[in-house]
Every structure is written in structure tokens, then in C-alpha cells.
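In: I would like the atomic coordinates for the input below:
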Amino acid sequence: MKEMAPREREASSNYINRDLSWIEFNWRVLEEAQDSDTPLLERVKFLSIVSSNLDEFISVRVAGVKDQIKAGYSRKDFTGYTPAGLFKRIMKRSAKMVSEQYKTYRDVTRQLAKEGILFTDYEDLNMNQRRAMDAYYHEIVFPVLTPMAVDQSRPFPLVHTQALYLAVLLMKEGDDPEDEPYFAIIQVPANLSRCIEVPARTNSKKHEYVLLENLIEQHIHTLFSGYTPIAVHGFRLTRNADLTLNEEGAEDLLEEIEKELRRRRWGSPVRLEVQKGIHPYALAQLKEEFEISDNIFEIDGPLDLTYFMKLAGSLKGYDHLRYKPVSPVYPRELLDTENMFQTLRQQDVLVYHPYESFDAVTDFICLAAYDHQVLAIKMTLYRVSGNSPLIEALAHAAESGKQVTVVVELKARFDEERNIAWARKLEKAGCHVVYGLVGLKTHAKITLVVRQEQDGLHRYVHVGTGNYNDSTAKLYTDLGLFTSHMVIGEDASALFNEVTGYSAPHNWKAFGVAPTDMMDKLFEKIRREARHAAEGKPARIIAKLNSLSNQQMVEELYEASKAGVKIDLIIRGVCCLRPGVPGLSENIQVISIVDRFLEHSRILYFENGAEPEVYISSADWMTRNLTRRIELICPVFDKKLQETLIRILELSLGDNVKARQLQPNGMYTRVVNENRQLRSQFEAMRIKTWKKSRIITTSE
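Out: Below you'll find the model as predicted:
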């Protein structure tokens, strides 16, 4: 297992900066690409994820910091950074990360070559291979290309965010070499395969690939007859992608977002990536056009490694270089039932994805859509897959006369266009489509089914920690609770009434709902643990979340730690809390697990004086989740299901293979136990059932 290069430590403060903490998270993702124990094609995927993560971070978070600098904002945040100081630190750490990423890229491609998967330059192909690539270029690539000259009569064309381009310098025969060259750009077509497989050499079983931009570069003369190319180099621009909506003044939120998506193409430049060795004149032209000088990355390798993800998934015959496929089991409680609603009348059911199948969720909604006794379906949609069966089911339910209400979150970042398409489709089918409340994203994941039965109306509820997305449910760890509990059903009805209509804040009996009372409820529970600790009663908090960055929440945890509460935090990504500081947080431990699946489930445990309370949640402990989104925490009342959730937490806390522990200095170190290795995700895959009072694994 390769160790990461030492990195700069965090500034002295009681808090860790959110953006710098995120960079540390992306380093942990990079570690998975560097880990020789990770199957080779999985390492390729992690390299791709590092790039896509950084793209989003730059286009949203760094863009926001740059906006603050432009506006002259110079106040320090609660972690002690001014925008200018933070920007410098982000750039320094990001540059180190990118350098390390491309070192890893070179190592991974060497390992791929040993397996017979090669990335070959056009110049190194044999004559037969060149002829094939020449034919591919002329028949497929050339007709798609558009050379765009830049001169006095032709202004610089629009450069799309995160698209790959070639900057071309040219001269005419007889021109003085000292004269300024002619300048043009070409967009590398995104709708053609970036990796072009080359015909195999004689008696060779190796797979060779040429990158599309390399092929274009070799044939660049075909686009500029009468001119001589003197330099060709790749570049890539990242623009500000954060939407700025005037929701109060928008008569139609859907139309306003469509307009803003179009404006995103012209977002201000935030980062410029250029190929190493780019001609100084070309670089000067790009810097002048984009008015950028302080966020330029010179890349020693192919720009934009996100193409690696598609390649890793498409290669045939290399299953030995991948993780073994997971076959999610269907929840046992729902497997043999003739009617899911009858089962849920008798017991709650908890489903743990991806180890248990998301088909249970799909079946629940499809059953409701086609069941004649169902009167109404109400559901929130934040991100759904490209061909989600849920959309078809909801549309059918509406067309068959059921009352179908769907709260579609149009502002789900980078999924806005897809959600607009679903919203229009659902509206055409007769669904009541609601776009949430002004100024708030609807991030809660909940479905309510109202069914007419012999003894009256009954409510059936599904509450999840993740999106209603059958694709990500195979890649993320998430939880879903099915219940017909009366109190949860009443709260679910009240929640939808608040989102879709005019209702005074509800006195929630089970839920905690942001932004109205979730934070206060969480603070009360944390303070209760502190009181119990002071009284000598059992006091403990375990929270499994994606991120923790809200200052007030961090301070409440510090106070609880000082009161003697043992606090275990399982935080995958950003964590602004600094654990293990004497007199402040010595009772707090923070671990992060980055492994095959994206840890996404949110579980909260409060000891409560030996009468534990356990919750699942849609919300992280970030300011946006607690104050600017509609979120919910939902209690799990069933004692056996509580035990299941506690065991999931214990499994994570016991991980000593993929867990990293956050140190007081802001760095992470691997958790190691030389006596017994426990890899929580792999252990979870071995478990045959989560519903027994004692977990049974296949080894028993």
C-alpha cells in the first residue's frame, strides 16, 4: 500500500477550514487510486473521480471564493481565513494534488500496459495501424471538427466550461519567424470517443488506444490549408457554475432555472488547465482572453482524466482487474409477501443499500401506482436516474386517477436539466408538480402512500438517506425505512402540506425538520447527553454523516466533549471539527471511510441514559442543510431495527483497513490493527441478514 506524500498542516485554530478539509477528502480518494491492493481498473475509476470531484469544487467553491475577492470582501471566516488567504492555500494544495494525481496516472498506465492495455502515441503505431487511424480521422472525426480563427475580424469564440480544446499556432509560407503567429482553437468533439481503439498488431492480444486529441493533432494540417502549424497544445477552461437565482422575482421557477443554465455557459473563468510545454504566445492569448492569471494548472499528461471512468467500465475480458460484482439481496421481510402493504401493517422494514436491493423501493412505488385501493402518492425527487421506472409509475398513477404530488427539486446542482425534463413529463401525465419553497432546496427523501382499507385510511411511508435513484443505489451506501407507524404517517402528511401549501409550522411528533426545528432538536439531544454525563449516567453520541461544517454544531459537540460525553463521528468528507484537543475535544474521535462504495448513509445515535434513540437522516451537519434546505431526521422506533443501525455504526467504527482517523493537526492517518483486519464494506457484503438480533455472516 503506497503512502501519501506528506502535506502541509492546517493553520492553528479550533476549527478546520471547510474547503481545505474537502481537499483532504479528495486526497483520500486519490489514495484509493494509489493503493496497490485496489484492483487496477478500480484504481483507474478513482483517478477519474478525483478529477470530477475537483472540477465541481473549482466551479462552485473556488468560484465563490474568487467572487468574494472581486467584491473586496476581506473579513476572516470562523476558521481564521480571509478569502484571499484561503484562495492561496487552496491553490497551493490543489496544485500538489494534481501533481500527485498525474504521478499516479503514469504509474497506473504502466500497470495497465503490463496487462495489455496501452495508450500509444500516433507516432508509435505501425503502418497498418496508422492507415486505420487515418481512415477513422477522415471518415468520422474530420467532418465534425470546426477550426475557429481568432483575429481582428473574428473575435474569440465562446469556450465552453470543462470542454477540451486545442490551441493552434500557424504561419504562412514566407512569413518572418519573428512575426506574431496566427492563432486558432478547435474543440475536441465530446460526442466522439476520447479513447480510440487501434487495430491489434499481428499476433498480439494487446488493446491499444490513441487519444482523440492526439489523432487530431497529427492531422491538424488538414484543417488549415495554406498554413503551417507550428504548435498545437490542449487547454481546458472551468467557469463559475453556481446558479444565482432570483426566486422571489421569478414568475416561473422552471423557466428561470432554464435561463440560468444557459447563462452558466458564460460564467466567469475560474481555472485554466493547459498542456505542459504550451507555447508562450498561445498561453498569453488564453490568459488575456479569459482574464486569468492566478489559477493556471500546467498538466503533465492528458487533460481531464474523467474519460478514464468510461474506459474502465467498457473494457471486456478484464474482470480480474475489477471488484467482484455485488448481488444485492431482496429484503427477506418483503420477499415472500403477497402484498407489501400487509407486511408493513405488521412491521417496519429497514433496507440497507447496496447490500440490499433498491428494487424494494421501486416495487413499493410501483405497487402503490397500480393498486386500486391507493388514493394518493406524495413524493420528493431530488436526483433520479436517466431511465427511472419511478417516473413511469408516477405518471401511470396520475393517469389512472390517483392524486399524485411530486416535489421536484429543480436546483439539484448539475442535475437541473434532467429534473426539468422529468417535471414536464410528470405534469403532462397529470401529476401535481411542486418546485418547493422559495429560497429552500427540498433535500428530504420521503414518499407517502395513502390507501383505503377495510378499517379506514392508512398511511405508508418510505424515508431514505439517499436519493430515489436506482443507479446510485448500487454505488452508494444508503438506508431506507418502510413504516406504517401512525405518528410518522401524520408527520409525513404535515410535511407535504407545508411544502405544497400554506401551513403554519407543525408540532412534529416524530420528525425533526429543517430549517424550522431540526437544529434546535439536535442541540437539545446533544445537551441532554452532556447533562447525563455530568450526572454520571451513560452518555454517548455516534453520528455517521457526509459532512460536518456548521460552527454552532461544532461548538455544541465541543461543549458535550468537555462535559464528558464520548463522541464518535464517522464523517466521510468535510469536517471542520478538530478532535483530540486537550480541554476542548479530547472525548471526540473522527474517522473517515473511503472505499469501494460512497459512504452516504446518515445515522444518529444518542445514548440517552441507557435508553438509546436512533435516527436516520437526509441531512448533513452543514449550514446549508440545517438552515437553507428542507431536510428531515426520522426516528427508528423498532428495537430490532435500532440494533441493526447500531451494528452498522459499530462496523464502521471497527474498520481498520479503509478508515482514516482525523488528527488534531487536521491531517488523516490510517487506522491500523495488525492482529485482525476489518473492512466494514466487505464485512457488510458477507452478512446474510441484518434483521436478526445478532448479525450472521457467511463464515458462520
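In: only C-alpha atoms for contact and neighbour calcs from this point on.
Out: Will do.
In: Does residue 256 lie in a helix or a strand, and which?
Out: In the assignment (DSSP states H and E), residue 256 maps to helix 253-264.
In: just checking, what packs against that helix?
Out: In this structure, helix 253-264 packs against helix 416-429, with contacts taken as 3 or more CA pairs under 8 Å, 6 or more residues apart in numbering; DSSP states H and E.
In: Next, the angle from the helix holding residue 256 to helix 416-429.
Out: 150 degrees (axes from the mean of the first three to the mean of the last three CA atoms, to 10 degrees).
In: Contacts for helix 253-264 next, please.
Out: 239-245, 247, 250, 410-411, 416-417, 420, 435 (CA atoms under 8 Å, 6 or more residues apart in numbering).
In: now it: how far from the chain's centre is it?
Out: Taking CA atoms, centre = their mean, to the nearest Å, one finds the center of helix 253-264 at 22 Å from the center of the full chain.
In: any idea which helix or strand comes after it?
Out: strand 269-275.
In: which secondary structure elements does the very next helix or strand once past that following strand contact?
Out: Going down the chain from strand 269-275, the next helix or strand is helix 280-290, by DSSP H and E. Helix 280-290 sits against strand 164-172, with contacts defined as 3+ CA pairs under 8 Å, 6+ apart.
In: what packs against the strand it packs on?
Out: The elements that strand 164-172 packs onto, with contact taken as 3+ CA pairs under 8 Å, 6+ apart, are strand 182-187, strand 227-239, helix 280-290.
In: What are the contacting residues of that strand?
Out: 181-190, 213, 226-237, 282, 303-304.
In: Give me the nearest residue to residue 117, chain neighbours excluded.
Out: Spatial nearest neighbour of residue 117, excluding adjacent residues (CA to CA, 6 or more residues apart in numbering): residue 207 at 4.9 Å.
In: OK, contacts around that neighbour?
Out: Contact partners of residue 207, counting by CA under 8 Å, 6+ apart, are 116-118, 197-198, 200.
In: With neighbour count and distance to residue 375 as added columns, please give those in JSON lines.
Out: Listed next are these as JSON lines, based on neighbours: other CA atoms under 10 Å; distance: CA to CA, whole Å:
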{"residue": "116", "neighbour count": "14", "distance to residue 375": "58"}
{"residue": "117", "neighbour count": "18", "distance to residue 375": "56"}
{"residue": "118", "neighbour count": "19", "distance to residue 375": "58"}
{"residue": "197", "neighbour count": "16", "distance to residue 375": "54"}
{"residue": "198", "neighbour count": "22", "distance to residue 375": "58"}
{"residue": "200", "neighbour count": "14", "distance to residue 375": "61"}
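In: Could you also give me the structure for this second sequence? I'd like to compare it with the first:
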Amino acid sequence: MRNFDTNENFINRELGWLEFNQRVFEGALDAANPLFERLNFLSITSSNLDEFFQVRVASLGDQILANLDKRDPSGLLPQESMDKILSRAHRMVEDQYRCYRYSLLKKLKKEKINLLHPKSLTKEHKKYLRDYFLRRVFPVLTPLVVDQGRPFPLLRNRGLYIALLIKGAETNLFATVQVPKVLSRLIEIPSVSNERQFLLLEDLITLKLPELFQGHKILSSGFFRITRNADLDIDEEGAEDLLETIEQSIRQRKWGSVIRLEIGKGFHQNLLSILKEELDLDNDKIFEIDGPVDLTFISGIIKLQGYDHLRYEPFKPQGVPAVMMEEDIFKAIQDKDILLHHPFQSFDPVVELVKTAAQDPQVLAIKQTLYRVSGNSPIIAALAQAAGQGKQVTVLVELKARFDEENNIHWAKHLEEAGCHVIYGLVGLKTHCKVLLIVRQEEDGIKRYVHMSTGNYNDVTAKIYTDIGLMTANPQFGADASALFNMLSGLSQPNNLNKFTLAPIGLRGKFLQLIEDEARNAQKGLKAKIAVKVNSLIDKEIILALYKASSFGVEIELIVRGVCCLRPGLPGVSENISVRSIVGRFLEHSRIFYFYHGGDELIYLSSADWMPRNLDRRVELLFPVEDPDSKEEVKAILDINLKDTVKARILTSKGSYKKVDKRRKKIVKSQEVLCERAVAQFTKAKHLLQERLDGSFQPITNELE
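Out: Sure, this is the predicted structure:
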């Protein structure tokens, strides 16, 4: 048997992530995208890079400090990985700002949206800005000087600052002014023409620095921004109150070690020397920016009203046919499993299910896991209402959801105050599965209704993330959901599950067995196929199993939006494996697993990606799709994704991505096709419903296929 576990068979995880961010950046470069959408892709690329440095680069830095010499699967030592990452990140930032300066700014100007340079300000501009500064900005500013009595200030993570060198009596002094986050960075200057003119807040503050430091000569000034380690390290075993511990860790995140310094072009060498010494940074972690430091201010431009022609044509998530055809949502779920595909189909039925359960006197209990929810969540409101009406409401709020900790702490406290029983998660594990269980007293006894999903119970992101959910009244799913919640709230072990497979208990083994079954069938000369859609493929054991299956002749088609450490197309290793990534209008987020299984096709949905953290360190759920119509729908979704020739990029064996060769192929934009499909299904259901209301309806089986 060939040894597949060699360094050349794996792609470095961090470099793979940077290639993913490059695909996001391509959305900013694509002239076929509307201008505001291009700006949005640029802003997302920038914020993605922030998170990458705060978490992945910071973690790698910790390994280097600890003198770890363990090589990753691709054969790189931590320092070797860091060198390659920083080199690639520098090129990416240069490309971002080149796109901003030479393409997007010019396009904005053509649309009569001007970002003014301080040197181009007229007398009228300056008069308006003088008043604006005195009224709105000056009262908020806090100039800080470093001298014998005032130490170097604590600088906030991702805060934008102005550094100054001030002439002193004996020695020059260093000073900083933070650009206030409480104020918009975009200052609109009134114009008599139909043009809209803006100045960045930091440029205005720079113009007014002499007023902040009256009586002192400013020798130089420049913009800078730092990124700190924000990877929370929580000792849950020693935390008597997990909520309080996480609150403290969030506060500490603001002051983690500095891992990146961004400086404006032309930043004075003396200022830079001071920052390097105080922040303890090497040159390779210093990024000189030829443009505004921190491009996330672009989100302010994107929100401008009156520019719908510069955005994607609005798409309204469509109604779900099975829900439309029945007034009682519980009756609809009893009749048949209901598959929901967001954002092509509306998330409203999920919200409506929780709201209905909260008000229904027959509902005895509601149990739900929450990982990320919206800022004004209707689901939270419904759960609180249900508790107020005396129902047994149990909610697991995962406090360790990265960068959503503060929001989740707020909701956890709110739910507790409303009378819900709130669980904060399990020690050592993040609860990432998405499950809703409703227990209802009916004429024939207790009935359980279950909703499971690949995505969060978030009504906002459900409009921009692609996810698939399933509603069912199948008693076996209900029993498994009860067992899952008993595990989360108590010490019960979920043994002998009917339909669910959970991580970290058996999910890894389940995936390996399903892959092995296909490999065994291929060895027998039978048809064998695997098709998988995930966000990331990093797990080494899974990759090795896929290599083995490929070597036996299993056809493997992978759709991996983000990081993929598997190298496809390697002779004798992965020549039967193809990998594609789709980055489009909506964020691809659903996890779908298809196995041919000797013709008895198996289809699963999951909250889990193929990553060690999902398989070993999280509570995740894999559940089967068994209803024939739902299975066909999921297969159709997979097929449409695999046929994309516009937004898809194909991973090569070298670790780079290329566009699809469109020769002799139909032009397919998968997300547009899925939008059209949802509209067609909704329209058909609406006509059927109208016929029923008109009295001319005749039952037609499989009418909504």
C-alpha cells in the first residue's frame, strides 16, 4: 500500500487561507460586479485579514515563542510558515491598495462620489470643517504625550492612531491621538453641485493637530494601526463562573501582544523606531500602506442611499412551498419533512415555528442551541415569551463563539432574566450544532418536532449565508434530539442514537467509515462516488482516507469554499479528486455529504467542517436526509454547484486556483440558478394554493418536485 502521508501531499493551512482571501479579493477586481459590491468585497478582504492575524498568525507566533519545532503536514516549521505567510500577506495588501487607488476610487469619482485629499480642500470646505471639528470632533479627542511623567500609552487592538513627534526643550517627544471609533470616519461636506464629497476623519484631525498641541512645534506625524493577539485562552476547568471568565478574557483581548503594525506611506523613521521598540516588532510585521490605513471604512460608502444601481439587484428570499400549503406549521411538518434552503428560501418559517411554539398552549417545552444570533433576534424574543407563559425553555448559549462572546453574554443574561434555563456549554468543548426541539401535547400523546441546520439561528445572516435546514416530526429524530439535550444539560451519554451522529463522540469514525465503504466498493469494481460541500478541509486523517479512496478509483468531487489542505490531481494519490471553491454574492456555508453507497445513495447535512476542531473539540451534528423529495433537492443543489463555470475556481495540484475552462460548457452562475429555482418553486406553489382557494384545486402528487 502506498504511503500517502508525505509532506508534498499537503497544502499549508495558513497559505491555503490566504488563497481563499485572494478569491474574496477577486470579487473586488471583477468589473462584472456592481461598484458597491466590489467595494464590499474589498472591505471583507481587509476585515478577513484582520481576523487572520488576530487568530492564526497570533497562534503561530505563540508556537515560535514557545520554541516548538513540530512540522505541519506540509513539512513547514512554525517560523518557516510565518515567513511565507508574511511574504504572501504583504503582496496581498499591496494588491488591495492598488485596486483601491487605480480602479475603485476612479469609479467612485465617475459616480460623483469623491474622497477628498486634504490638499484639495477649498476655503468653503475648510470653513465647514472648522465648525464640524469644534462641534463634533474636538470634545472627543484625547492627545497623549510620552515623557518622564507619562508612560507610553496602551494602544487598543485595531484602533487607528496618529503618531506625532513634537519638538521639546531638550529632547523630542512622542505623542499619539486616537481617531475616535464613536465617530464616523466619513465626513460628508455639503456641496452645491450634485456631487457628494467626503473627507476622512483622520485627515481632518491631522489638519487640526496644531490646535491640539498649541505652543509646540510638530516635527512629523503619521497614521498607524496595530493588530493584537485576540485568540482567547480560557481555563474552563478552573473557572467557577464561565460567564465571568469570558467577560474578563474579552477585556484582555484589547491588550494582547502586538502581531502587526500598519503605517501610512511616508511614516517618519524616527516615529517608526519608537513604535518598533515599544511594541517589540520585527520589520516583516510592519505593513506600509499606500492609502487610508484600515479599508473597513468603505462600509460607510456602501451604505449610502440613492445608489441602488451600484448594488446587486435585490433578491427576496422566497416562500417555502410545503409551509405555504398548510396554515398550521405543525401540521405541515407532520405531513412531510420540510427542507429549507437559505437565503434562496426564507428563514421566516424557522422564526415562525419558534413564535408559534411560544404561543401554543399545547407546547410543553422548547429546547434550542444558539451559537450566533442577530442583534435584535426574534427567536430570542419568542423564547423569552415562551418562558413567561410557563413553558419549559432550555437554551444552550455558546459563550465561546469567537468574536460573538459579548453578544452571547448579553442574550444569555436576558434569557435567564426571562425565566429560561440557560446552559453555557460544555467544559472543553464548543457547542456548534444547530438544533431546535419542540415538545407538544397532542390528542394521541406527546409529539416532538425538530429543526436541524447547517447554519446559525440568525435571521440576518440567513439572508446572505447559504445554509440548509430540515424540519421533521419523525419520532426517531425527536428521540435523538432529546438525548442530545439531555447530554448538554446533564451527564447523560447519548448511546444508541437512531439518526444523529455527534462529535466528538462518533462523527470522525462515521465519516471514515463512509469513505472506506466507497473505497471497498471501488475495489470490487462497483461504482463508487463521494461528493462533499464544506467550508474547510484541513483534517489530516480525513484527507488520507480520501487519498486512499481515490487510489482505488472512487470518484470524489469536493466543493471547499475556504481552506483546503488536500492536493488534488496527484498521480496515484488524488487523480480522481477534484476541488472547487465558489465565492459569490452569498457566503457559501452549507455542509453537504453525498455517498453513492452501492446505489443506495446516502445524503447527510452537518454543522461540521472537515477540521480537527469540528471532529474532536466541538459538539457537532451530522443528520441524514431521508425523505425522497428532500434527497432529490439536495442532490440538485450539489449538482448546480458542481456545474458553476463563472464564480467557481478550481484548485490545482500546486495549491493555486484557476478559473473554469468554459470551452464547450454552458455558462452557469450557481447562486443565480438557485435564486431562479427558488422563485420558480414559489410561483408554482402560489398558483396551486390559489387554485385550492378558488375551489378548483385537485390533489396532485409530487407537484412541487
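In: TM between them?
Out: The TM-score (TM-score structural alignment, normalised by the length of structure 1) is 0.95; 677 aligned residues with a CA RMSD of 1.5 Å.
In: Would you mind getting the angle between the helix holding residue 256 of structure 1 and strand 227-239?
Out: 140 degrees.
In: so how far does helix 253-264 of structure 1 sit from its counterpart in structure 2?
Out: In the superposition against structure 2, helix 253-264 of structure 1 averages 0.9 Å from its aligned positions (mean CA distance after the TM-score superposition for structure 1).
In: about what we covered before: which ones among the contacts of residue 207 of structure 1 are found in strands?
Out: Among the contacts of residue 207 of structure 1, the members falling in strands (DSSP state E) are 117-118, 197-198.
In: Pick out whichever of these sits closest to residue 387 of structure 1.
Out: Closest approach between those and residue 387 of structure 1, by CA to CA: residue 197, at 28.8 Å.
In: residues contacting that closest one?
Out: 207-210.
In: try 7 Å this time
Out: Neighbouring residues of residue 197 of structure 1 by CA atoms under 7 Å, 6 or more residues apart in numbering: 208-210.
In: Neighbour-wise, which one of these leads?
Out: residue 208 (21 neighbours; other CA atoms under 10 Å).
In: That one belongs to a strand?
Out: Yes - under DSSP: H, G, I helix; E, B strand; the rest coil, residue 208 of structure 1 sits within a strand.
In: In structure 2, what sits opposite it in the alignment?
Out: Under the alignment (TM-score structural alignment), residue 208 of structure 1 pairs with residue 197 in structure 2.
In: How about that match, nearest residue that isn't a chain neighbour?
Out: Distances taken as CA to CA, 6+ apart place residue 114 nearest to residue 197 of structure 2, at 4.9 Å, with adjacent residues excluded.
In: So what does the one you found match up with in structure 1?
Out: Alignment note (TM-score structural alignment): residue 114 of structure 2 maps to residue 118 of structure 1.
In: now do residue 672 of structure 2
Out: Applying TM-score structural alignment, one finds that residue 672 of structure 2 aligns to residue 682 in structure 1.
In: Next, find the distance separating that match from residue 475 of structure 1.
Out: The gap separating residue 682 of structure 1 from residue 475 of structure 1 is 14 Å, by CA to CA, to the nearest Å.
In: which of those two has more neighbours?
Out: Just comparing residue 682 of structure 1 and residue 475: by other CA under 10 Å the higher neighbour count belongs to residue 475, 17 against 11.
In: Tell me who's in contact with the match of residue 114 of structure 2.
Out: Going by CA under 7 Å, 6+ apart, residue 118 of structure 1 touches 112, 207-209.
In: let's see 10 Å
Out: Neighbouring residues of residue 118 of structure 1 by CA atoms under 10 Å, 6 or more residues apart in numbering: 109-112, 197-198, 206-210.
In: ditto for residue 139 of structure 1
Out: Neighbouring residues of residue 139 of structure 1 by CA under 10 Å, 6+ apart: residue 133.
In: Give the aligned equivalent of it in structure 2.
Out: Checking TM-score structural alignment: residue 139 of structure 1 goes with residue 135.
In: so that match sits in a helix?
Out: Yes - assigned with three-state DSSP, residue 135 of structure 2 falls within a helix.
In: In structure 2, what stretch matches stretch 459-475 of structure 1?
Out: Aligned by TM-score structural alignment, stretch 459-475 of structure 1 falls on residues 448-464 of structure 2.
In: ah, wrong one, I meant stretch 188-195 of structure 1
Out: Matched against structure 2 by TM-score structural alignment, stretch 188-195 of structure 1 falls on residues 179-186.
In: Tell me the buried residues in the matching stretch?
Out: For stretch 179-186 of structure 2, burial by neighbour count (16 or more other CA atoms under 10 Å) applies to 179-180, 185-186.
In: picking up where we left off before, doesn't the match of residue 672 of structure 2 fall inside a helix?
Out: Yes - under three-state DSSP, residue 682 of structure 1 sits within a helix.
In: pretty sure it contacts residue 596?
Out: Yes - Residue 682 of structure 1 is in contact with residue 596 according to CA atoms under 10 Å; the separation is 9.0 Å.
In: need the strands for the stretch 351-500 of structure 2, in chain order.
Out: For the stretch 351-500 of structure 2, the strands defined by DSSP state E, counting those that start in this stretch occupy 363-370, 392-397, 421-423, 430-431, 434-442, 445-453, 465-472.
In: element containing the aligned residue in structure 1 for residue 584 of structure 2?
Out: Alignment note (TM-score structural alignment): residue 584 of structure 2 maps to residue 595 of structure 1. Under DSSP H and E, no helix or strand contains residue 595 of structure 1.
In: Quick check: residue 595 of structure 1 touching residue 37?
Out: No - taking contacts as CA under 10 Å, residue 595 of structure 1 lies outside contact range of residue 37: 11.6 Å.
In: and these two? which has more neighbours close in?
Out: The residue with more neighbours, out of residue 595 of structure 1 and residue 37, is residue 595; 19 against 11, by other CA under 10 Å.
In: Not counting sequence-adjacent ones, nearest residue to the more buried one?
Out: For residue 595 of structure 1, the closest residue by CA to CA, 6+ apart turns out to be residue 658, at 6.1 Å.
In: The one you found against residue 670, yeah?
Out: Yes - if you go by CA under 10 Å, residue 658 of structure 1 and residue 670 touch, sitting 7.4 Å apart.
In: More neighbours: which of those two?
Out: The neighbour comparison of residue 658 of structure 1 against residue 670 (other CA under 10 Å) goes to residue 658, with 22 against 16.
In: so what's the more buried one up against?
Out: By CA under 10 Å, 6+ apart, the neighbours of residue 658 of structure 1 are 28, 32, 591-596, 652, 670-672, 677-681.
In: Could you rerun that using 8 Å?
Out: Contacts for residue 658 of structure 1 were tallied using CA under 8 Å, 6+ apart; they are 593-595, 670-671, 679-680.
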